[in-house]
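Novice: below: sequence and its predicted model.
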Amino acid sequence: MAITTTDPMLGRLVDGRYEIVARVARGGMATVYRATDRRLDREVAVKVMHPHLADGVDGAAFVSRFRREARAAARLTHPGVVAVYDQGVDGDTSYLAMEYVPGTNLRRELHTSGALTLDRALDVVAQVLAALAAAHRKGLVHRDVKPENVLVVGDDAVPGGTAQDDAPGGTPPGTRVKVADFGLARAVTEVTTTTTGTVLGTVAYLAPEVITSGTCDARTDVYAVGVLAYELVTGTLPYAGETPIQVAFHHVHEDLPAPSALVDWLPAEVDALVASFAARDAERRPPDAGAALAAVEAL
């Protein structure tokens, strides 16, 4: 006999303002819902933190950091960044209200179509770096750059569809991307690292210094973009199929393999760009996303 599980958030009115309409996605930190802002009569995305993050003696520390980082993210205004409108706590529910972006994300694009064409891959990387550069200028580091946090908005995207319904060959021309989750990763990382000693993040994109010492700055984001660029042009991660501890070992002790080792027609300049962004020594990387963006534009 089949058992039907209903999400208790569906239909709920959060903080007396946000009516939850549908669940969009679920990740390691939070669940995202499409909602209606009754006060302003507009569609928004509401990201609800998983309750366990605010449990226990350190719950207050998480909520405090979450609020502080949400305020910082809300001050970041850039067309390539998912806008944060509001944050709050409703009972045991910590939430962010954000711009609702119809379409898909880079992870689904890669799963559906594999590697992007080189020009589209470089265009997407440039857009991601432009968004990160705006954050770095304000002293805000993302800490969790990965395909799941890069939302793809095609010109023909509609709610419930994807930006690639009519583009089997890769991300369609004119596609814009927006980077999501500024601030959230920092809030969760701080409380998790402080209380458990655990490094939080998707290990496939973590810079060596994060793994070895937990330190993080703008160059950490640049490293993650280097891994992202590798994935976009090859269609796979550099250490796919291995355990997290094995992946972490590779990042700390080995240089990232050249993309042309998998895609032999890729020019040496692309190999050099990826190697520069994903250098194990942070001092050898571009100092921030603005400098990295200049390198992509020169290429």
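Specialist: Sure, I can see it. Numbering: from 1, shown residues only.
Novice: every contact and neighbour count from this point should use C-alpha atoms.
Specialist: Will do.
Novice: surely Leu118 and Val233 touch.
Specialist: Yes - look at Leu118 against Val233 with Cα atoms under 8 Å: they come within range, at 6.1 Å.
Novice: so the two - more neighbours on which side?
Specialist: Neighbour count, other Cα atoms under 10 Å: between Leu118 and Val233, Val233 has more, with 23 against 15.
Novice: quick check: next helix or strand after the helix or strand that contains that one?
Specialist: Using DSSP states H and E, Val233 maps to helix 218-234. Going down the chain from helix 218-234, the next helix or strand is helix 244-253, by DSSP H and E.
Novice: can you pull the buried residues of that next one?
Specialist: By 16 or more other Cα atoms under 10 Å, the buried positions in helix 244-253 come out as 247-248, 250-252.
Novice: how about the strands in the stretch 51-200 of the chain?
Specialist: Along the stretch 51-200 of the chain, counting by DSSP state E, counting those that start in this stretch, strands occupy 84-90, 93-99, 104-105, 150-153, 176-179.
Novice: tell me which of those strands sits nearest to Arg34.
Specialist: strand 93-99 (9.7 Å; Cα to Cα).
Novice: how close does Ile211 sit to His253?
Specialist: Ile211 is 11 Å from His253, where distance means Cα to Cα, to the nearest Å.
Novice: got another one to weigh against that:
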Amino acid sequence: METNRLARDRPCMLSKEETVSFVTLFVMPEVETASDRFSEAVEKKFEVRKVKKSRQDAVLRAFLESIQVSMPGTTRVTIITNHNKLRGELPQDIDWKPTSRHFSRRNLMIQRLQSYIELLDSMIEDRKNNSSSPVSHAIFSDFDMIVVDDLGCVFKEFPHFDIAFTFRNNQRQPINSGVIMVRGTFGSLSRATQLLKEVVKIYLAKFRHAFGVLGDQLALADIVKGTLQARAFQEGVPVEATVMTTKTLFLPCVIYNWTPPEGAGQFQGMPTEVKVLHFKGRRKRLMIQAWYFYKKQGVLDFYKMKCLVLKSGRSKYDY
């Protein structure tokens, strides 16, 4: 990718004592068992996994390149992974962090939270031992996203939060964990980590039946309900509240974690100020197509790419 051709100036700048880093979990969950490892069915699964792995790589590369375009020169990315990939295959400023954790599709969301917490614990230790070093804010996100605006601005526009989540107008699952922002000061790191550890406790105590894609959202909703009612999210504007002593910022998904509608009849438009396009579920191929289209344009404007994404929202798309 020709970074110089695509990169643009950041719309807002943090102080010289602050940096922003992304963290994402890039894993292929284990699906086979020892008893049927060599069965024909498992061999077919492996072939499907190879195809998905190649698409997964393309999705990750699009995610990384979009960060380089929207937040150039100031952002590092840490990739927590169980993949065997050489660091040299990735763009610059990427920290490849291998993990020995065995990931399963059924437990993936709680394992993601646990992986985030482990990294936050290490960040707390680093901050404790290097208190005079620049403050490094962290954005934990899924990698099936295209970042189209500078998310570092959040730490400047909302200077008092410890941790930020995105929310939607959904009474049962109002909080989404696809984007989590944590301020890099020692106090904020400590309070944010403690809150996430409490989310894991509630997850294990109340929502084991929902392991998979919903458990973390249900646990987050359970923690928040004592502080905020669902109606607090109905206006679709940022909300700040203290949750278990942690200063928490809730940002609207429609701006900070927007997902293309799927299927005919679901066309709802896209806000002009959207900052993140999240291609979750069956939308991965659309993400690859959209980013290829953007790079082919050779201009510093996401407008046509957004139009392509909206146009595609009227039909089903497959991973």
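Specialist: Looks like it came in fine. For clarity, every value in this text was computed on a predicted model and none was experimentally measured.
Novice: quick check: TM-score for this pair?
Specialist: The pair, once superposed, lands on a TM-score of 0.31 when counted by TM-score structural alignment, normalised by the length of structure 1; 153 aligned residues with a Cα RMSD of 6.3 Å.
Novice: quick one, helices of the stretch 51-200 of structure 1?
Specialist: According to DSSP state H, counting those that start in this stretch, the stretch 51-200 of structure 1 carries its helices in the segments 59-74, 106-113, 118-137, 184-196.
Novice: if we compare the strands of the stretch 51-200 of structure 1, which one ends up closest to Ala275 of structure 1?
Specialist: Across the strands of the stretch 51-200 of structure 1, Ala275 of structure 1 has its closest neighbour in strand 150-153 (21.6 Å, Cα to Cα).
Novice: same for that closest one, what does it pack against?
Specialist: When contacts are defined as 3 or more Cα pairs under 8 Å, 6 or more residues apart in numbering; DSSP states H and E, strand 150-153 of structure 1 packs onto strand 104-105, helix 106-113, strand 176-179.
Novice: among those, which is nearest Val48 of structure 1?
Specialist: The minimum distance between Val48 of structure 1 and those falls on strand 176-179, with 18.0 Å, by Cα to Cα.
Novice: now the helix holding Val233 of structure 1 against helix 118-137, angle please.
Specialist: The directions of helix 218-234 of structure 1 and helix 118-137 differ by 170 degrees, with axes from the mean of the first three to the mean of the last three Cα atoms, to 10 degrees as the criterion.
Novice: helix 218-234 of structure 1 - contacts with which helices or strands?
Specialist: helix 118-137, helix 268-277, helix 289-298.
Novice: can you rerun that using 6 Å?
Specialist: Helix 218-234 of structure 1 sits against helix 268-277, with contacts defined as 3 or more Cα pairs under 6 Å, 6 or more residues apart in numbering; DSSP states H and E.
Novice: in the helix it packs on, what's buried?
Specialist: Neighbour-count burial for helix 268-277 of structure 1 flags 270-271, 273-277 (criterion: 16+ other Cα under 10 Å).
Novice: buried set for the helix holding Val233 of structure 1?
Specialist: Going by 16+ other Cα under 10 Å, helix 218-234 of structure 1 has these buried residues: 218-234.
Novice: pull the number of nearby residues for Glu240 of structure 2.
Specialist: Counted with other Cα under 10 Å, the neighbours of Glu240 of structure 2 add up to 16.
Novice: so what's it closest to, chain neighbours aside?
Specialist: In space, and not counting its chain neighbours, Glu240 of structure 2 is closest to Leu249: 4.5 Å by Cα to Cα, 6 or more residues apart in numbering.
Novice: hang on, that neighbour is in a strand, isn't it?
Specialist: Yes - under DSSP: H, G, I helix; E, B strand; the rest coil, Leu249 of structure 2 falls within a strand.
Novice: doesn't Ala164 make contact with it?
Specialist: Yes - using Cα atoms under 6 Å, Leu249 of structure 2 is in contact with Ala164, at 4.4 Å.
Novice: distance check, the nearest residue to Thr166 of structure 2 once chain neighbours are set aside against Phe167 of structure 2.
Specialist: Among residues not flanking Thr166 of structure 2 along the chain, Leu251 sits closest, at 4.6 Å (Cα to Cα, 6+ apart). Distance, Leu251 of structure 2 to Phe167 of structure 2, using Cα to Cα: 6 Å.
Novice: what segments of structure 2 are helices?
Specialist: Here structure 2 has its helices, by DSSP state H, at 3-6, 40-70, 108-129, 153-157, 186-206, 215-224, 253-256, 284-297, 303-312.
Novice: between those, which one is nearest to Thr19 of structure 2?
Specialist: Thr19 of structure 2 sits nearest to helix 153-157 of all these, at 10.1 Å, using Cα to Cα.
Novice: so which bits of that closest one are buried?
Specialist: Across helix 153-157 of structure 2, burial judged by 16+ other Cα under 10 Å covers 153-155.
Novice: likewise stretch 292-309 of structure 2?
Specialist: By 16+ other Cα under 10 Å, the buried positions in stretch 292-309 of structure 2 come out as 294-295, 302, 305-306, 308-309.
Novice: and the contacts of it?
Specialist: Where contact means Cα atoms under 6 Å, 6 or more residues apart in numbering, the residues beyond stretch 292-309 of structure 2 that reach it are 6, 290.
Novice: how long is it end to end?
Specialist: Per Cα to Cα, stretch 292-309 of structure 2 runs 12 Å from first to last residue.
Novice: rewinding a little: got the angle between the helix holding Val233 of structure 1 and helix 268-277?
Specialist: 150 degrees.
Novice: helix 218-234 of structure 1 vs helix 289-298, what angle?
Specialist: Interaxial angle, helix 218-234 of structure 1 versus helix 289-298 (the same axes, to 10 degrees): 30 degrees.
Novice: and the residue nearest to Arg67 of structure 1 when sequence neighbours are not counted, how many neighbours?
Specialist: Closest residue to Arg67 of structure 1 in three dimensions, ignoring its sequence neighbours and counting by Cα to Cα, 6+ apart: Gln87, at 6.9 Å. As a burial measure, Gln87 of structure 1 scores 21 neighbours (other Cα under 10 Å).
Novice: Trp96 of structure 2 too?
Specialist: Neighbour count of Trp96 of structure 2, defined by other Cα under 10 Å: 18.
Novice: so how far is Asp95 of structure 2 from the residue lying closest to it once chain neighbours are set aside?
Specialist: Once flanking residues are discounted, Trp96 of structure 2 sits nearest to Ile79: 5.1 Å by Cα to Cα, 6+ apart. Distance from Ile79 of structure 2 to Asp95 of structure 2, counting by Cα to Cα: 6 Å.
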